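Chemist: Take a look and give me a structure for this.
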Amino acid sequence: MKIVAVTACPTGIAHTYMAAEALEVAAEEAGHTITVETQGSAGSTPLTAAQLAEADAAIFAADVEVRDKDRFAHLPLLQVGVKKAISGAPGLITQAEEAAANAPATAPAGTPAAATPAGAKAPAGPGAASRVRAWLMTGVSFVIPFVAAGGLLIALGFALGGYQINLPEDAPLYETILSNGFDVGSITAWGALAFGIGSAAFSFLVPVLSGYIAYAMADRPALVPGFVGGAVAVTTGAGFLGGLVSGFVAGGLVMWIKTWRVPRALAGIMPVVVIPLLSSAVVGLLMYVVVGRPIAAATDGLTSWLNGLSGTNAVLLGLLLGLMMCFDMGGPVNKAAYTFAVAGLTTPSATALTIMAAVMAAGMVPPLAMALATVVRKSLFSEVERENGRAAWLLGASFISEGAIPFAAADPFRVIPSIMAGGAVTGALSMAFGATLRAPHGGVFVVPLMGNPLGFLAAVVAGTLVATTLVVVLKSFAHRRPRATAGPDGAAGTAPVEATPAATVAVTA
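Modeler: The predicted structure is shown next:
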């Protein structure tokens, strides 16, 4: 047999090429020829038309949306996550053999697949949940470098310039320092420079996430409305969650516009003029009028509500603030709690200072917990995730909650509840211990400015351990859960890969 394959992981580094190598070795051992297109961060060499025409089957081992997948429409297709190709490549080759044997006669590349023979099981494509996850992971894959570079530069800025580097006067201190000219001999100036560059990188997080979610859904015409929607989400205060919404709205809108029948004279300018113009206008309108304003109003309402709770049970307030700080990691709910805490510093009181300490402590938990989890149970995370975990140590120590966004976006139903529980424990303990803080930012770099710093650090450690334990338990349960399949004799069994012998086969991780 001649097989073609595509491998792609969220960051396009380690797993993309490990999966390709595993498939090549397995195909050679089975006596087949395989050509793999690695859609990695270093670019890719597309399969030729001749290779596609001669192929008997195709394998997609990808955790992100495969580019130009229409090229494979004429082939029986096996779709799996990239880890399946690394750990179960021989099984995939076997499934590809079965899919090819049960598929209709191969048509030339570029022609529609033949109808499924009578009595054969209908082709099964990837489910809606799998497609949404692939779109989301594509956006995350482009965000990760911005999180790593921007977050580490911001942390370096705090380390060199101190907590005051971002204090607002007429303008943030780092902007004032840089506008007066760069003093090579000043450590504070170097801190301001690092913080300014890191802040610039962070300003792209939401637009990049939104833009590349849209790109994964509808290709290049969706990039413009995706980026525009993400930028408006930042402007209106919709943040990370607004970026998710704008990305999916932009991608869905462009997918719909691309189905329009237009005169031949307009067809050539649709992707470069008409689609970007219409979709950007619609997405911008929706984000400004429908999404951004309600979220901003909700944020103001939450702030007022929290002000009303200031005189009540301090531990309950700390628990609530901890939940909010860890819910969306830099998004509107997080910002509502943070704004509430910072506003209290304008008229410092004992309560205001304990609230600031609780908010900062809880905000440090998400990246610290994910960093610790990647150390405690390495097998639950990919090599790229473990690399992100190493960077998350410094991000968490610097009170940069966004360091956990790649983990939360990739596995929200296990990560977000876990870090929220850890943040709640940290916020409650910080308030119970009476830790106080006068600085609005800085993480461990502002410990000398704290009241009861040992209580603050103990609260952070406790919440981090709780979140780490929960995320490891939840991921372990999902990792070990068996998948029942019918064996050759019809009895139920557990197989490493599920497949349906049909013209198109979808295998979910």
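
Chemist: hey, let's count contacts and neighbours off CA atoms from now on
Modeler: OK.

Chemist: tally of neighbours for the closest residue to residue 138 other than its chain neighbours?
Modeler: Among residues not flanking residue 138 along the chain, residue 64 sits closest, at 5.1 Å (Cα to Cα, 6 or more residues apart in numbering). Residue 64 has 28 neighbours, counted by other Cα atoms under 10 Å.

Chemist: Can you tell me the SS state at residue 64?
Modeler: coil (DSSP: H, G, I helix; E, B strand; the rest coil).

Chemist: Give the full set of residues in contact with it.
Modeler: 8, 9, 10, 133, 134, 135, 136, 137, 138 (Cα atoms under 8 Å, 6 or more residues apart in numbering).

Chemist: now do residue 42
Modeler: Taking Cα under 8 Å, 6+ apart, we find residue 42 in contact with residue 12.

Chemist: Just to check, residue 466 is in contact with residue 421?
Modeler: Yes: with contacts counted by Cα atoms under 8 Å, residue 466 reaches residue 421, the gap being 7.1 Å.

Chemist: Any chance you could list residues touching both of these two?
Modeler: Joint contacts of residue 466 and residue 421 (Cα under 8 Å, 6+ apart) do not exist.

Chemist: Looking at the contacts of residue 64, which are in strands?
Modeler: If you go by DSSP state E, the contacts of residue 64 have residue 8 in strands.

Chemist: I'd like the structure of this one too, to check against the first:
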Amino acid sequence: MSDMITADLVDLDLSADTKEAAARALAERMVALGRVTDLDGFLADVAAREAQMPTGLDGGIGIPHCRSEHVTEPTLAFGRSADGIDFGAADGPADLIFLIAAPAGADDAHLTILSSLARQLMNTEFTDALRSVGDAGAAAALIRGDEVPAAESGAQGASEGASEGGQRGQGAQGAERAREDTAAASAAASVDAAAVGTEPAPGGTPGGTPGTTAPSDSGERPFRIVAVTSCPTGIAHTYMAAESLENAGREAGVEVVVETQGSAGFTRLDPAVIAAADGVIFAHDVPVREKDRFAGKPTVDVGVKAGINRPGELITEVRGKAERGETTAGAPAGASTPVERGGDSGEGYGTKLRKWLMSGVSYMVPFVAAGGLLIALGFAIGGWEINKAPSVMEHFTWTQVDSWGALLFQIGGVAFQFLVPVLAGYIAYGMADRPGLVPGFVGGAISLTINAGFLGGLAAGLIAGGVVMAIQKVRIPAAVRGIMPVVVIPLISSAVVGFLMFVVIGKPIAEAQEGMTDWLNGLSGTNAILLGALLGLMMCFDLGGPVNKVAYTFATAGIAVANPSDSAMKIMAAVMAAGMVPPLAMALATTVRAKLFTPTERENGKAAWVLGASFISEGAIPFAAVDPLRVIPASMVGGAVTGSLSMAFDATLRAPHGGVFVVPLIGNPFLYLLALAVGVGVTTTLVIILKGMRKPAPGTATTDTAGTLTAPAEAKQPVAA
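Modeler: The predicted structure is shown next:
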């Protein structure tokens, strides 16, 4: 870490009293050195990460961090607080604060910083030395590893019988390093997955050496679990489930190593770690990639939200299966489909179908967002006639605003042409892995050609995946197997899918698509209001989960054309408004009645303002995870109110994302914002009422508005005999 921290990045008298102020004070040092280019932008990225899960660790340590486009190089800043700062750790405030900044996309650099820092934090002499060091340069040297803590040096001197000035011999250092090795890699994985929400470094193992674990004090090694988490978007739920499982594992004395298969890809667990594991947990809403790696072990297979809400139960369940000897079957011969390999034998077809569809949707959503926003910007810049502009290849004037509007519109139109092929291709991928991509994309492209649209893409993806799965079950001579994935499977599957789409089912699907479009165009009055309420309920039911994604996909499918109908744009407006309600309502509730919420929830409420305004429903997850029976029903009521009012006000929206930042692109924007405000007010009121009715358990402490603990009422007044 020699280049990551210097004396200028150390503050031994950090005077901040909140984690936001601490992050700002340390970030200002990064700005002064040119390592952060935009202070406010970087702090917004830090706050967004903090909103997902607090970054405090036991032992008085806080590790705020983020990957940000405003960071020029991986940087670590350190601050020491005399009074302590609340970073959400269970054991209280943190006095040692490490601000980690990594460039956007620099996953390896991010993990390197965390792994190196975690190794040192495992050494109590190191943290004690940081608490007592009196010079910024010396503190930076300690963190870099240039100096050995005084207590450690003394121990080495005693063992070697050397003088105080010569106590850093290689033998003692090697012994000390060996003592730490058993915990170092586990610490890196724990800090990374539990406090940060990213994948363990490649090859990282619970015991520092692949497939080995340091024995416990009793001489018995702990139970080992490997887990995989994933969700349709690969952003919030994926990493929150990983953190929950890691935390629950530590509480239960179980080693848990998580592979997060997120939107940025995934780092495969070391095969030795998987081989040494006693059980497997899959918490996922899209198919687990390379699932056959985990075959033959006791396995629990659930949705990603179960990993967030009840990790302790999952650990208990997999331990029970291990005790009973229940294991999954090995991969069937010749099979290479991610769904058929491993997993619970009792998993129904409906569950598999949902995972296949969510796989396609998760890859399609970025195309929807990019294409939709570009088209909307094209209309905003060039006017509503911009769709009739000639190709910019034929006419483009640098000084004309209309030319730039036409350029954005036409780029967005090209992006939209990928929606159906990507949907179909990755549905097939979810079913049959990479061999399904070619026939899936071909079928999706044919769907566009015959005007079968979104429904045609769904059918094409399922057909392509099914055809490839059928081909893979056929016994093939050894001489031909080498060309199967490159030539035979793409050729046969594409021909079969093309025939079925063009000749057999294409026309009925196209007619069904046209009928659905006509139905949407005919919606008015009560029917439109009821549809808005239903979509609002779905958007707020699981806050970014599968039901939320179904409603969002339904809306985006309607506007995924160059000239969407008014009804389709009304549906998109209602869906986005309803999705903004839960986080904004939680933010408002924590402001209006702060005493009903914990200090951590109040901090999350500050970030929820930004997340809600940006149409990120996941901003309400920290509240729903703690109190689902009050937060989710209240959110659904407010979402239904907002969705129905948006439809009643005839608000329209061409952009599939953006929240309040695309208000200029909304039809009837003032009434739209009114619908949003009413829904937020309804949810806020219900949450406050429901939480106000909650009675604390006898003998438990409550939290006042300042976040300080107050003795229970029974302790203040004697109970009459």
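
Chemist: got the contacts of residue 64 of the first structure as JSON lines, with neighbour count and distance to residue 308 of the first structure columns?
Modeler: Below are the contacts of residue 64 of the first structure laid out as JSON lines (neighbours: other Cα atoms under 10 Å; distance: Cα to Cα, whole Å):
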{"residue": "8", "neighbour count": "29", "distance to residue 308 of the first structure": "50"}
{"residue": "9", "neighbour count": "30", "distance to residue 308 of the first structure": "47"}
{"residue": "10", "neighbour count": "29", "distance to residue 308 of the first structure": "43"}
{"residue": "133", "neighbour count": "18", "distance to residue 308 of the first structure": "39"}
{"residue": "134", "neighbour count": "24", "distance to residue 308 of the first structure": "42"}
{"residue": "135", "neighbour count": "25", "distance to residue 308 of the first structure": "41"}
{"residue": "136", "neighbour count": "27", "distance to residue 308 of the first structure": "37"}
{"residue": "137", "neighbour count": "26", "distance to residue 308 of the first structure": "39"}
{"residue": "138", "neighbour count": "28", "distance to residue 308 of the first structure": "41"}
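
Chemist: Nearest to residue 105 of the first structure among the contacts of residue 64 of the first structure?
Modeler: residue 8 (28.3 Å; Cα to Cα).

Chemist: Please report the distance of the aligned partner of the closest one in the second structure from residue 188 of the second structure.
Modeler: By TM-score structural alignment, residue 8 of the first structure lines up with residue 230 in the second structure. Distance of residue 230 of the second structure to residue 188 of the second structure, given as Cα to Cα, to the nearest Å: 21 Å.

Chemist: now swap in residue 226 of the second structure and tell me
Modeler: 16 Å.

Chemist: Compare these two and say which is more crowded by neighbours.
Modeler: Legend: neighbour count by other Cα under 10 Å for residue 226 of the second structure and residue 188, higher for residue 188 (30 against 24).

Chemist: So the more buried one sits against residue 112, correct?
Modeler: No: here residue 188 of the second structure lies out of contact with residue 112, judged by Cα under 8 Å, at a distance of 9.0 Å.

Chemist: what sits against residue 27 of the first structure?
Modeler: Residue 27 of the first structure touches 33, 34, 90, 93, counting by Cα under 8 Å, 6+ apart.

Chemist: right, and the pair among those residues with maximum separation?
Modeler: 33 and 90 (13.3 Å).

Chemist: Give me the more crowded residue out of the two.
Modeler: residue 90 (20 against 15).

Chemist: measure the aligned residue in the second structure for residue 265 of the first structure to residue 599 of the second structure for me?
Modeler: Residue correspondence to the second structure (TM-score structural alignment): residue 265 of the first structure is matched to residue 479. To residue 599 of the second structure, residue 479 of the second structure is 66 Å away according to Cα to Cα.

Chemist: between the two, who's got more neighbours?
Modeler: residue 599 (21 against 8).

Chemist: Hmm, the match of residue 8 of the first structure is touching residue 261, no?
Modeler: Yes: using Cα under 8 Å, residue 230 of the second structure is in contact with residue 261, at 5.2 Å.

Chemist: Need the overlap of contacts for these two.
Modeler: 238, 288.

Chemist: Now do the strands in the stretch 601-721 of the second structure.
Modeler: 652-653, 666-667, 702-703, 709-710 (DSSP state E, counting those that start in this stretch).

Chemist: Can you add mean neighbour count and give those back as CSV?
Modeler: Below are these laid out as CSV (neighbours: other Cα atoms under 10 Å):
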stretch, mean neighbour count
strand 652-653, 26
strand 666-667, 19
strand 702-703, 18
strand 709-710, 12
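
Chemist: Can I get the ones you listed in CSV including distance to residue 537 of the second structure?
Modeler: Compiled in CSV, the strands of the stretch 601-721 of the second structure are given as follows (distance: least, Cα to Cα, whole Å):
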stretch, distance to residue 537 of the second structure
strand 652-653, 19
strand 666-667, 22
strand 702-703, 32
strand 709-710, 36
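
Chemist: right, so of the ones you listed, which gets closest to residue 176 of the second structure?
Modeler: Short answer: strand 709-710, nearest of the strands of the stretch 601-721 of the second structure by Cα to Cα, at 40.9 Å.

Chemist: What is the corresponding segment of the first structure for that closest one?
Modeler: Across the first structure, nothing matches strand 709-710 of the second structure (TM-score structural alignment).
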